[in-house]
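Undergrad: sequence below, structure please.
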Amino acid sequence: MSATATPSALPARPPLYTQLDRSIIWFPLMLVLFEFSVYIGNDMIQPAMLTITQEYGADSAWVPTSMTLYLLGGAVLAWCVGPMSDRWGRRPVMLGGALLYALANFAILLAPTIEAFMAMRFVQGIALCFISAVGYVSIQEAFEEKTAIKVMALMANVAMVAPLLAPLLGAGILSHPLGSWQLIFVLIGAIALISLLGLTRAMPETAVRLEKADTLGQIGRSYLAVLRNRPFLLLALATPLSGLPLLTWIALSPLMLIRDMSLPTWAYGLAQVPVFAGLILGNITLARVTDRVVVGRTIQWAMPLMAVGAALLLACSLAGLGCPLQISLLLGGMAVICFAEGLTFAVLYRLSLMASDAPKGVVAAALSMGVAVLYALGIEGGKLTYVAFGLPGFAVFSALGLLAFAFCVKGVLREAIAARSLDKASAAPMH
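TA: Below is the predicted model of the structure:
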């Protein structure tokens, strides 16, 4: 499962903790609070963007640019944030990222022009790469394998609350007589500061630091070693493929349900409940069974469920547009697929991170950048397919993506399970 170690590969450090208890629980709690603040930094401000452009006297075309720059900030600097944490340690880099994000939420209040406002949105978005390229790696290094997967699965449930609640919270603040878009940023900045204080107190140092800083050439060779690692490439491709139906659904469901099926807004909101409930139940199931099964087994369980969900989507595309049967099949298919995704994501991240012997900051950064690019391309492809072919196009697009996921992960997963089963057997006490 691993490639030849790069010149700057680090010796493996045993996990600091074998289980999640009171002595360490504040670390993942504060990390997920920071993650929550970063996610609502995107979703919570969207209802206010028209008001913001009006106050700056700018064209409404700037509205989607805010989200684009936020996501771009999270993608463009991951390549250096990961190696920085290998050199200086996860803890100082993570704390620096949390401080930068908190300050950026207050600094944006002073932006004199829409261009300055958008520049600060880019700076805020940089926090996304600290989560994926530093925070998640710290979880993997702090805990032994099964505990790390369990912690990641539980953290994902908290993070899922953000896209559900943040737009409603933002709209609620704006509708209050004393509310304003400035208050939204103050609230987000305050949450970020709380997480910063908590991480300062609770975050351990998990990295074995490099003795001297890598040159750009050495960092480049580390990335090249990662990209030449076939298991890593397959797992890094499988990770976004497993989640693509959900992200495409988030992007397209307003068009599907409100515009094309003529559902009222409240019905659109209710339709999200079974979809996200499936994802949350999948994460909870993963957390409950991880101690009892070989790592990777839940992905094998998930693949037949993905096939069932894809079949329901294909069936719904044949029903009458907007009829109760079609809506039930659509939501049922998405719920089953999301349940399967909940069984896979945390395990895929662990397997991807451990597929290479390169410094883990580099591996995590490569994974983060690859997933971001593939998500963007996939969502755009799903949008174009739906515009051209409607619901049948969405169903076929989702089914083909899940088929590609199974193709990518099948061989690598078999090897990973076999290796871990062998390790478990060799570690068993002799009688």
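
Undergrad: from now on I want contacts and neighbour counts done on CA atoms only, so please keep to that.
TA: Fine.

Undergrad: which residues does Met120 contact?
TA: By Cα atoms under 8 Å, 6 or more residues apart in numbering, the contact set of Met120 is 104, 107-108, 111.

Undergrad: rerun at 6 Å
TA: Ile108 (Cα atoms under 6 Å, 6 or more residues apart in numbering).

Undergrad: mind checking how far it is from Ala162?
TA: 21 Å (Cα to Cα, to the nearest Å).

Undergrad: burial measure for Gly381, as a count.
TA: Gly381 has 15 neighbours, counted by other Cα atoms under 10 Å.

Undergrad: please generate a structure for the following sequence too, so the two can be compared:
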Amino acid sequence: MGTGGALRQPAAPPVPGRNGCPAPDGLPARRAIDYKRRTMAFAPRSRPVTTLLILLVAFGPASTDLYLPALPSIARAFGADSGAAQLTLSVFLLGFAVAMLAHGPLSDRFGRRPVLFGALTVYLAASAACALAPSMEALIAARFLQALGACAGAVIGRAIVRDVYQPHEAARIMSFLAMAMAVAPAIGPILGGWLTTTFGWQAAFAALLVFGSVAFAGVLFVLPETHLSPDPGAIHPVRILSNYRSLVADTRFRGYVLVVTGSYAGIFAYISGSSFALIDGLGLRPDQYGFCFSAAVLGYMSGSFGGGRATTRLGIDRTIALGNAFQLVGGLAGLGLALAGVFSIASVVAPAAVFFFGSGFALPNATAGAINPFPRMAGAASALMGFLQMAGAALLGAVVGQLQNGGPGMMMAAIAFGGLVAVLAHRLIVRKLASS
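TA: Down below sits the predicted model:
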């Protein structure tokens, strides 16, 4: 509009973090330069950045699901039993759980890029150590270190989204990240099965080394620092412990976390035991196993889609109850078939798919129920919940590994147990508290 005579419409205020708008007043010169780099690099439609964020959050699923078909081959290569091979999964989950408590505060204190570089360096070294491991003990140790690095991708990737994008844009980006978390378990075992069948078990870890190298290059060349105001108190032990103490004291938080832990423990029981049941027990090739595992994962993807729609109609708690019912039915059906001596692809995959379908309803809603009441401690709530979820699943997975005898019975018992924990926690803690 011209400047003469007519009233000039007020200009829309610039949106920080968008399209190179000026840095806020008071920033030091170096920080102002970083701010400009950030707003230019993180344009809303920046495909390289969106792709990098997807890679970062996919580290966890890729690092477990890609090598699942290789577990029996690993056990045979080192002359170990299935329990020792499954420890490579449980130890990874334990390392992931421990790192969850550390990466968030560290990145708040020192910035996103330094912590990512350090974590990815550890991940690359550990992936190479996995591929070259001379013994089962060395592989287990390398898997623990690999988890410490992989966890940073999931934790810091989401933090970067919060740093950079406006709420409506963040929701769009988060949807891409959720898709990556769902798609990785579907395609990972298929790719891992082909790699194992064609090149041997080491190929899965070589692929993870390539995956990590691509992410490292992306952080180096694409990602500027997004956390411009580091918090010196973020890693203060008293502050961290105070937040965790407040969360543990909340009964509702404990109830929802038990739902999440039971659901994920059931999923992990299938993750840790299914390759031995289907490959060693039924004689499937690793590439064939990949397709069977993906069939169960499709149950979770379908449940997540249906659960999202159900939440708008039923609310969080009714949707959780519905998901828990599917989980318990799937677990008990699988256990009943195993006790009856029925052992086939369908008797293993179909009950697991039903459990996974229910988890798609229960897990996201229980996660939201645990975190939503604590907006000022959302990071701490997410970290503590993730730690307890992963630690519980790792413990149950280790038990399955030690007691599994090549059949599906112990695995199905663990899946049913996870479903039962979720049902009891929701009915006896969350629902009872809501009605009181």
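
Undergrad: quick check: TM-score for this pair?
TA: Overlay of the two chains. TM-score (TM-score structural alignment, normalised by the length of the first structure): 0.68; 387 aligned residues with a Cα RMSD of 4.7 Å.

Undergrad: assign Ser23 of the first structure to helix, strand or coil.
TA: coil (DSSP: H, G, I helix; E, B strand; the rest coil).

Undergrad: what about the counterpart of Ile240 of the second structure in the first structure, neighbour count?
TA: Alignment note (TM-score structural alignment): Ile240 of the second structure maps to Ile219 of the first structure. For Ile219 of the first structure, the neighbour count with other Cα under 10 Å is 21.

Undergrad: could you tell me where stretch 262-270 of the second structure falls in the first structure?
TA: The alignment of stretch 262-270 of the second structure onto the first structure (TM-score structural alignment) spans residues 241-249.

Undergrad: quick one: residues in contact with the matching stretch.
TA: Residues contacting stretch 241-249 of the first structure (Cα under 6 Å, 6+ apart): 379, 398, 401, 405.

Undergrad: go again with 8 Å.
TA: By Cα under 8 Å, 6+ apart, stretch 241-249 of the first structure touches 334, 337-338, 341, 344-345, 375, 378-379, 382-383, 398, 401-402, 404-405.

Undergrad: also stretch 380-395 of the second structure?
TA: With contact meaning Cα under 8 Å, 6+ apart, stretch 380-395 of the second structure is reached by 89-91, 93-94, 96-98, 100-101, 104, 240, 243-244, 247, 257-258, 260-262, 264-266, 268-269, 370-371, 374.

Undergrad: quick check: it compared with the first structure, mean distance?
TA: Once the two are superposed, stretch 380-395 of the second structure sits an average of 2.0 Å from its aligned residues in the first structure (mean Cα distance after the TM-score superposition for the first structure).

Undergrad: can you check stretch 87-97 of the second structure too?
TA: Stretch 87-97 of the second structure sits 3.8 Å off on average (mean Cα distance after the TM-score superposition for the first structure).

Undergrad: and Leu305 of the first structure, how close does it get to Ile337 of the first structure?
TA: Distance from Leu305 of the first structure to Ile337 of the first structure, by Cα to Cα: 7 Å.

Undergrad: the two: which is more packed in?
TA: Remark: of Leu305 of the first structure and Ile337, Ile337 carries more neighbours, 32 against 19, as counted by other Cα under 10 Å.

Undergrad: check the secondary structure at that one for me.
TA: Following three-state DSSP, the label given to Ile337 of the first structure is helix.

Undergrad: who's in contact with the residue most central in space within the first structure?
TA: When the first structure is reduced to its mean C-alpha position, the nearest residue by Cα atoms, centre = their mean turns out to be Ser132, at 7.4 Å. Ser132 of the first structure makes contact with 364-365, 368 under the criterion Cα under 8 Å, 6+ apart.

Undergrad: dump those residues into CSV; add distance to Ala416 of the first structure, neighbour count and secondary structure as well.
TA: Formatted as CSV, the contacts of Ser132 of the first structure follow (distance: Cα to Cα, whole Å; neighbours: other Cα atoms under 10 Å; DSSP: H, G, I helix; E, B strand; the rest coil):
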residue, distance to Ala416 of the first structure, neighbour count, secondary structure
Ala364, 19, 28, helix
Ala365, 22, 27, helix
Ser368, 21, 23, helix
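
Undergrad: just give me the closest of these to Ala311 of the first structure.
TA: Distance to Ala311 of the first structure, by Cα to Cα, is smallest for Ser368 among the contacts of Ser132 of the first structure, at 30.3 Å.

Undergrad: the closest one matches what in the second structure?
TA: Aligned counterpart of Ser368 of the first structure in the second structure: Gly386 (TM-score structural alignment).

Undergrad: repeat that for Met155 of the first structure.
TA: Under the alignment (TM-score structural alignment), Met155 of the first structure pairs with Ala180 in the second structure.

Undergrad: how about the contacts made by that match?
TA: Neighbour list for Ala180 of the second structure: 54, 57-58 [criterion: Cα under 8 Å, 6+ apart].

Undergrad: which residues in the stretch 301-431 of the first structure form helices?
TA: Here the stretch 301-431 of the first structure has its helices, by DSSP state H, counting those that start in this stretch, at 324-353, 360-427.

Undergrad: how far does the longest one sit from its chain's centre?
TA: What that stands for is helix 360-427 of the first structure. 13 Å (Cα atoms, centre = their mean, to the nearest Å).

Undergrad: so it versus helix 324-353, what angle?
TA: Angle, helix 360-427 of the first structure to helix 324-353, by axes from the mean of the first three to the mean of the last three Cα atoms, to 10 degrees: 90 degrees.
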